[in-house]
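Engineer: With the input below, show me the fold.
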Amino acid sequence: MNSDPKSIEIQPVQRPIIGEITPPGSKSITNRALIVAAMAEGTSILRGTLESDDTRVMLESLKKLGISWSRLDQNTITIQGCGGKIPASQADLWLENSGTSIRFLTAMCATGSGTYILDGNKRMRERPIEDLIHSLQSLQVDAKCTEGNRCPPVKIQTTGLPGGTVNIAGSLSSQYLSGLLMVAPYAQGPLEIIVEGELVSIPYIEMTLDVMKRFGVEVQTEDLQSYRIEPQKYQGCDYQIEPDASAASYFFAAAAITQGKVTIPGLSRSAMQGDVHFVDVLEEMGCEVTWEENSITVQGRKLQGIDIDMNAISDTAQTLAAVAVFAVGSTRVRNVAHI
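Structural biologist: Got it, this is the predicted structure:
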């Protein structure tokens, strides 16, 4: 037995993995719901939130912006929305290395009135955010990367987000587009967003639109390549967050590799997370997949290698790589350069 407290000893599996498990809440949905609930009118209760560093960083930053929130229990958060008017006129936000948080909060701060600094650790200062900054600048928001190197720290001096038309590259992170979409209802006029080039990670944009709709905002879109958002207000609500489909992929993969059987409750064909369709990949490799109204079951079978485009569910590409080692023949994963 290894006595090092910083290491974990993993014993080889001697039998099929069989069981039912509910993963933690989706990180992607949690951070979107936190932004939307913070900007909404009234109180929201978010159930099934993920307890993680990203969630903690987001909540700490929202508090610095003047948003009131509290925990009802470990996975339930109540948020008093600001009605689209950020209370704080000045804030220094420390985002550690949370890429989702800095992208969403950069867009949110552009709707405020004042000066906001967004920064993070050494790794964060190596992560480009220039394309989102350029989009805000094209809308006449005074935003810049203060070191002049395309990366944080970011400084925003704003009197609000004007309406108008903005172009954004579709081939980079979909989080830039998601950030703009979520704050667009609080622009000072109608906002039109045009995607240039092929849009990556489409399921994450569909997730953003779904969260916005659940809080009462409608977005006009043409084939997810252009969007028009009229000034609107989110309405606080009681919102249940799905289990994390990316985390679920690990347990489905375990069933596939060991020819076991794993059921995940809380996920179904109607789930808003694209990664739920990782089970379709396993089915193509030979597994048996059963979809129920509120659960998915994977029964492992003999695995065959495949050639597959993983663009839409790229976060599960590494899970597939682990499964592919146990398949007969080679597996080729394509179109995941953006991960």
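Engineer: Going by C-alpha atoms from here, please, whenever you check contacts or count neighbours.
Structural biologist: Noted.
Engineer: For the stretch 201-339 of the chain, which segments count as helices?
Structural biologist: Counting by DSSP state H, counting those that start in this stretch, the stretch 201-339 of the chain has helices at residues 202-214, 245-258, 278-285, 317-324.
Engineer: show me the contacts for the closest residue in space to Val217 that isn't next to it in sequence.
Structural biologist: Excluding its sequence neighbours, the residue lying closest to Val217 (C-alpha to C-alpha, 6 or more residues apart in numbering) is Tyr234, at 6.0 Å. Residues in contact with Tyr234, defined by C-alpha atoms under 8 Å, 6 or more residues apart in numbering, are 36-37, 39-41, 83, 212, 215-217.
Engineer: Just name the most buried of the helices of the stretch 201-339 of the chain.
Structural biologist: Of all the helices of the stretch 201-339 of the chain, helix 245-258 has the most neighbours on average by mean count of other C-alpha atoms under 10 Å, namely a mean of 24.
Engineer: re the thing from before, so which of the helices of the stretch 201-339 of the chain is nearest Pro128?
Structural biologist: With respect to Pro128, and counting by C-alpha to C-alpha, the nearest of the helices of the stretch 201-339 of the chain is helix 202-214 at 19.5 Å.
Engineer: ok, and what's touching the closest one?
Structural biologist: Contacts for helix 202-214 (C-alpha under 8 Å, 6+ apart): 29, 32-33, 36, 174, 177-178, 181-182, 218-219, 234, 272-274, 312-313.
Engineer: mind listing what the closest residue to Ala312 other than its chain neighbours touches?
Structural biologist: Using C-alpha to C-alpha, 6+ apart and skipping the chain neighbours, the partner closest in space to Ala312 is Ser201 (4.9 Å). By C-alpha under 8 Å, 6+ apart, the contact list for Ser201 reads 174, 311-314.
Engineer: compare with the first, here's sequence two:
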Amino acid sequence: MNVQILPARLHGEICAPPSKSIAHRALICAALANGNSTVFPIDTSKDMEATIGALQAMGASICRNGKQVTVTGISCVPQHATIDCIESGSTLRFLIPIAAAKGIACRFVGSGRLPERPLAPYFDEFSRKGVCLDRNFVPLNLSGQLLPGVYTLPGDISSQFITGLLFALPLLGQDSVIRLSTRLESAPYVDLTIDVLKKFGIFVSRENDTFYIPGNQQYQPKQFQVESDFSNAAFFLTAAALGNDVKVSGLSCDSLQGDQRILDALSLLGANPVWKENSVSIDRSVSHAAEMDGRDIPDLLPILCVAAAAVP
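Structural biologist: From the prediction side, this is the model:
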């Protein structure tokens, strides 16, 4: 396929799509709640379909009506399940601890590059916590029942391992602790998890690199509105910072999404983001170079390189 790109200026307003990261977390919390929850809006994607299909395989009832998803929480746990995560690493890493906490004997499978995604932090730790994983990559078989206790994980491989345990450990009969052995990368994603958990009635506390998770907690059903996605909005905000007349709507100035830092990053490059209610426009283009730390915002680095390349 050949695509011809002609010089032009962008003009208009775009509503940012809903956050996939938040939608993932809300669907999982809804599936763990006792009763009916509604999560909206949710856009169709392979990752979302993987999570929905996996939760259904674990016993949740899920009905989709346009962008609204109704979830009836898991009430009858299957004795055995095959969970196809397709190519979604987040689905795989989020749900392994939940299946273990529920005591579901299951087989996790996937496709594409998913078998290349490392699972060593779970493989190493779960063998001491009552769960057997027959290998540290998919396809894998899981058996046993997750035990409460102290979990020690690296923080610099993926924050998804911490998120998976934060979902699962509140379901156990006693309190648990997660201790990080290395610096937590992509920390805002863990903050996002804790925020969504709180909205579904789950309490987690954190002190530096240690997380405290009380046991015997119950997820509460709720109506959950998914906020718009800063990761997607970043492309259009950068276009505005390059001199185009573009406004992005549907965003929350109080968002805990790590990629909200696109606004700070563009400001460092000389742009001037302006909030008006839930919309953002840029009234001054990038003008100078800057140095910034991208460890917590890896998804923003490609588009920030574009912005930096346009600095006069």
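Engineer: TM value for the aligned chains?
Structural biologist: The TM-score (TM-score structural alignment, normalised by the length of structure 2) is 0.94; 312 aligned residues with a C-alpha RMSD of 1.7 Å.
Engineer: coming back round to it: can you redo the helices of the stretch 201-339 of structure 1 as JSON lines with distance to Val57 of structure 1?
Structural biologist: Formatted as JSON lines, the helices of the stretch 201-339 of structure 1 follow (distance: least, C-alpha to C-alpha, whole Å):
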{"stretch": "helix 202-214", "distance to Val57 of structure 1": "20"}
{"stretch": "helix 245-258", "distance to Val57 of structure 1": "20"}
{"stretch": "helix 278-285", "distance to Val57 of structure 1": "29"}
{"stretch": "helix 317-324", "distance to Val57 of structure 1": "26"}
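Engineer: Out of those, which is closest to Met108 of structure 1?
Structural biologist: Among these, helix 202-214 sits nearest to Met108 of structure 1 (C-alpha to C-alpha), with 14.2 Å.
Engineer: any idea what the counterpart of Gly59 of structure 2 in structure 1 is structurally, helix, strand or coil?
Structural biologist: In structure 1, the residue paired with Gly59 of structure 2 is Gly66, using TM-score structural alignment. Here Gly66 of structure 1 takes the coil state, with states given by DSSP: H, G, I helix; E, B strand; the rest coil.
Engineer: I'd say Gly66 of structure 1 and Ile86 touch.
Structural biologist: Yes - the criterion here is C-alpha atoms under 8 Å, and Gly66 of structure 1 meets it with Ile86 at 6.8 Å.
Engineer: When those two are compared, which one has more neighbours?
Structural biologist: Using other C-alpha atoms under 10 Å as the criterion, Gly66 of structure 1 and Ile86 rank with Ile86 on top: 23 against 18.
Engineer: Now that one: closest residue in space, sequence neighbours ignored.
Structural biologist: Gly112 (5.3 Å).
Engineer: check contacts around whichever residue in structure 2 pairs up with that neighbour.
Structural biologist: Mapped onto structure 2 by TM-score structural alignment, Gly112 of structure 1 lines up with Lys102. Lys102 of structure 2 is in contact with 77, 145-146, counting by C-alpha under 8 Å, 6+ apart.
Engineer: I'd like the residues you listed as a markdown table, with neighbour count appended.
Structural biologist: Listed next are the contacts of Lys102 of structure 2 as a markdown table, based on neighbours: other C-alpha atoms under 10 Å:
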| residue | neighbour count |
| --- | --- |
| Val77 | 15 |
| Gln145 | 20 |
| Leu146 | 24 |
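Engineer: Just those: which are in helices?
Structural biologist: The members of those all map outside helices under DSSP state H.
Engineer: can you redo those residues as JSON lines with distance to Arg284 of structure 2?
Structural biologist: Converted to JSON lines, these look like this (distance: C-alpha to C-alpha, whole Å):
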{"residue": "Val77", "distance to Arg284 of structure 2": "55"}
{"residue": "Gln145", "distance to Arg284 of structure 2": "56"}
{"residue": "Leu146", "distance to Arg284 of structure 2": "53"}
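Engineer: now, which of these lie within strands?
Structural biologist: Judged by DSSP state E, strands contain none of the contacts of Lys102 of structure 2.
Engineer: By neighbours, which of the contacts of Ser201 of structure 1 wins?
Structural biologist: Highest neighbour count within the contacts of Ser201 of structure 1, by other C-alpha under 10 Å: Ser314, with 24 neighbours.
Engineer: Contacts only, for the alignment partner in structure 2 of that one.
Structural biologist: Aligned by TM-score structural alignment, Ser314 of structure 1 pairs with Pro298 of structure 2. Residues near Pro298 of structure 2 by C-alpha under 8 Å, 6+ apart: Ser186.
Engineer: measure Pro298 of structure 2 to Met58 of structure 2 for me?
Structural biologist: 32 Å (C-alpha to C-alpha, to the nearest Å).
Engineer: before we move on, what about Lys247 of structure 2?
Structural biologist: 41 Å.
Engineer: Neighbour count: these two, which is higher?
Structural biologist: Taking other C-alpha under 10 Å, Lys247 of structure 2 and Met58 do not tie; Met58 has more neighbours (26 against 21).
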